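**Q** this one's structure only:
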């Protein structure tokens, strides 16, 4: 090759161009790739969901006084305004899953829907009404509806007052109504879609499985509790898939300001992380995350490789306050931070001078293609 001649990117073979696109991790880079020239743009348009192979660094949804909804971008360490079209959905949102906001039914509008704030078209999915006596705390998608029309939705309640057959509900396209599961497990803590099944974590640390493709929806116990005794400490637990491994994470609260132990009067003291050994089906405690970073809160728990995203702290857990009203301090929610699994330290992860309000509580949402509209 004559190195004195200028390189013409248009002359690159199609398979080399496709190979380059496959190496891109960031959505923003994939969008820029499609803007280089016509041939590169054709690869971009022909493979609109290639970016979904990589988990994206989530942004933090925030609300402040006077109905101002904003997001905090960890990569740029900046707070951004959210377009007006998103605010009306965020105001009644309770959580997020696979880049979609999940609306919170209200008395005058009991319907439930999914809304993707990063997409300009095909960004809203109407779901059937839930029963009036079923209050969901979290909703989990089996897949991103933008790339998989055969998604399944599971809604569940953390409340112990719900009857066994009203703790969990499942919906998928084609259903006329939600289907409720007989749930014999103890109070639910978290749900995740893992290896083609929904896995349910109860407050004892036991894990149950549900195959949502079966005509009869049942739960069966697959893994017993990890070796952790915390009889006198408040806790909250999560399930996370990290590098193909199922993790159980226990969030441990401590008393705040000398009050008796109560979720409204506590702050996070530490986390314990266990990985599931698939063969022995037992839990093994971890003291590192192998360079991964976890994001926990009112969102589908997720893990990303920290080295893919500058500024993201490896072997750490980014956690949000889960809406306990009394943890709102001078500068907003105080039970939020970055916990280092290796040394047990905690530090802030968003601007402490940005005051948030009580409802809705901050939560993470993962950007999907189209995020350049307000995440610069």
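**A** Received, thanks. Model, not experiment: these values are computed from the prediction.

**Q** only C-alpha atoms for contact and neighbour calcs from this point on.
**A** Fine.

**Q** please tell me how far residue 238 sits from residue 177.
**A** As judged by CA to CA, to the nearest Å, residue 238 and residue 177 stand 28 Å apart.

**Q** likewise residue 39?
**A** According to CA to CA, residue 39 and residue 177 sit 45 Å apart.

**Q** now do residue 183
**A** 18 Å.

**Q** residue 243 too?
**A** Plainly put, residue 243 is 35 Å away from residue 177 if you go by CA to CA.

**Q** between these two, which one's more packed in?
**A** Ranked by neighbour count (other CA atoms under 10 Å), residue 243 and residue 177 place residue 177 first, with 16 against 13.

**Q** what sits closest to the more buried one if chain neighbours are left out?
**A** residue 128 (5.7 Å; CA to CA, 6 or more residues apart in numbering).

**Q** tell me how many other residues crowd the one you found.
**A** Using other CA under 10 Å, residue 128 is surrounded by 14 other residues.

**Q** would you mind measuring from it to residue 154?
**A** Counting by CA to CA, the gap from residue 128 to residue 154 is 13 Å.

**Q** the strands in the stretch 251-376 of the chain, which residues?
**A** 266-277, 282-286, 292-296, 302-305, 316-319, 328-329, 332-333, 337-340, 346-347, 363-365 (DSSP state E, counting those that start in this stretch).

**Q** could I get these as TSV with distance to residue 197 and mean neighbour count?
**A** Below are those laid out as TSV (distance: least, CA to CA, whole Å; neighbours: other CA atoms under 10 Å):
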stretch	distance to residue 197	mean neighbour count
strand 266-277	16	19
strand 282-286	19	16
strand 292-296	20	23
strand 302-305	16	22
strand 316-319	25	23
strand 328-329	37	16
strand 332-333	34	22
strand 337-340	29	22
strand 346-347	33	14
strand 363-365	22	27
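
**Q** also this one, for the comparison:
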């Protein structure tokens, strides 16, 4: 007699009760993989508009790159031997050939031709196990993260959407054409590139003011958070709410015409948005719909780096981040080593993260809500019992645990200008602040020309 359990025949009502007792999304993936009937029941729970089953990740998940056609992307890792003979190691040497000789430009990457799968992988940091989910909503689109459970997608249709990858729910944001500064009118250097062709790099960073419950009732969402974005070749700043029809510009005082604002990073911390520009100056963003700016917000500088203070920032070989934390507000400088190739070789550059420096931004608030905080900056070399997560998602810190190491920085590849047309995704690892060493956390390759892996938290 065959006594094997007929799990596929388990009544759906019992499975629903079991699903609501789960504590993390990984368990939800496990039971959905048992059979097609189980997957159908779980999918129905996730899409329930009244009370969707929304479970947090048990540990940070690495949202892997989309699969592309063979040969559409390759890695320029330091370990690769590709075209070593054509390499120029010192890009600052005045005796080198001019810049045009260092780069080999390619045709614009066309994801419509190269996307080959709607399935995306999410790898759990704690175990290294990868879960797969059907996500056609992200197919062929640039992905940015918010660290609030939502991703932002955009593509050549110029549409911008919030996407919850576990529930497959999309929320439209204002169209890309509603930003104040457009390539054809403002970025004269790129006049010959259409907005559709430049859409892959139009938005560099996004941040959200709060969590959003994915359900929708009578056209209204449970909350209406602000989404802020860094966009354009000069890295302007704008924001929108879910109910807005256009993006609203954030204005900054002009310090250097034709260079400003060039915002490097943004973060939402203790009820306010903060922005960091390319010189390391910190701004607080005042968003007031009734202000004299007539529908625009303004950024007010609250900290400027002293001219004699070296924080290790170098435009060509570093990136800066603002990191929100329960334990403080951090400025992180990420340093790279880069090796360039002379034409006509196909690879533009090899690059790899080599070091991090850390600064704590001490913000002091007055008793009057209308007054802006003051800021001082203190160098740090110890994160204590926490770890930072940085990359193409809004950066944040998490307390250490059995799978998160204390005093470490977990980083993913986010050098879009270098990885464009070539494939970013190889420059990922764990930087130990105590030993200044780097080791990998991801085995294998996940390479993509415009949208490399990022943290989903």
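**A** Nice, thanks for sending it over. Computed from a prediction, not measured in an experiment: that's the story for all the values here.

**Q** fetch the TM-score of the aligned pair.
**A** Laid over one another, the chains give 0.72 as their TM-score (TM-score structural alignment, normalised by the length of the first structure), with 312 aligned residues with a CA RMSD of 3.5 Å.

**Q** which secondary structure element contains residue 44 of the first structure?
**A** Here residue 44 of the first structure, judged by DSSP states H and E, is contained in helix 38-46.

**Q** who does that helix touch, helix- and strand-wise?
**A** Contacts defined by 3 or more CA pairs under 8 Å, 6 or more residues apart in numbering; DSSP states H and E place helix 38-46 of the first structure against helix 14-22, helix 27-34.

**Q** nearest to residue 318 of the first structure, out of those helices?
**A** Closest approach to residue 318 of the first structure among those (CA to CA): helix 27-34, 20.9 Å.

**Q** any idea what residue 221 of the first structure aligns with in the second structure?
**A** In the second structure, residue 221 of the first structure lines up with residue 301, judged by TM-score structural alignment.

**Q** looks like its match contacts residue 286 (just checking).
**A** No - if you go by CA atoms under 8 Å, residue 301 of the second structure and residue 286 don't touch, sitting 10.9 Å apart.

**Q** which of the strands of the stretch 251-376 of the first structure sits closest to residue 71 of the first structure?
**A** Distance to residue 71 of the first structure, taken as CA to CA, is lowest for strand 363-365 among the strands of the stretch 251-376 of the first structure, at 9.3 Å.

**Q** average distance between the closest one and the second structure?
**A** With mean CA distance after the TM-score superposition for the first structure, strand 363-365 of the first structure departs from the second structure by a mean of 1.3 Å once superposed.

**Q** so that strand corresponds to what in the second structure?
**A** Using TM-score structural alignment, strand 363-365 of the first structure corresponds to residues 454-456 of the second structure.

**Q** chain center to the matching stretch, what's the gap?
**A** Computed by CA atoms, centre = their mean, to the nearest Å, the chain-centroid distance of stretch 454-456 of the second structure equals 7 Å.

**Q** what's the answer for stretch 104-122 of the first structure, then?
**A** For stretch 104-122 of the first structure, the distance to the chain centre is 17 Å (CA atoms, centre = their mean).

**Q** buried ones in that stretch?
**A** 104, 105, 111, 112, 113, 114, 115, 116, 117, 118, 119 (16 or more other CA atoms under 10 Å).

**Q** in strands only, show me those residues.
**A** 112, 113, 114, 115 (DSSP state E).

**Q** the second structure: which residue goes with the third one?
**A** I take that to be residue 114 of the first structure. Matched to the second structure by TM-score structural alignment, residue 114 of the first structure sits across from residue 162.

**Q** okay, how far is it across stretch 396-412 of the second structure, tip to tip?
**A** Chord length of stretch 396-412 of the second structure, first to last residue, is 13 Å (CA to CA).

**Q** before we move on, what about stretch 219-236 of the first structure?
**A** Per CA to CA, the first residue of stretch 219-236 of the first structure is 21 Å away from its last.

**Q** these two touch, right, the match of residue 114 of the first structure and residue 154?
**A** No - with contact defined as CA under 8 Å, residue 162 of the second structure does not reach residue 154; the gap is 9.3 Å.

**Q** most tightly packed of the helices and strands packed on helix 38-46 of the first structure?
**A** The highest average neighbour count among these, using mean count of other CA atoms under 10 Å, belongs to helix 27-34 at a mean of 17.

**Q** map residue 138 of the second structure onto the first structure.
**A** For residue 138 of the second structure, the aligned position in the first structure is residue 89, judged by TM-score structural alignment.

**Q** residue contacts, the closest residue to that match other than its chain neighbours?
**A** Leaving aside its sequence neighbours, residue 89 of the first structure sits nearest to residue 103 (CA to CA, 6+ apart; 6.7 Å). Contacts for residue 103 of the first structure (CA atoms under 8 Å, 6 or more residues apart in numbering) come out as 89, 90, 92, 93, 94, 95, 112, 113, 114, 115.
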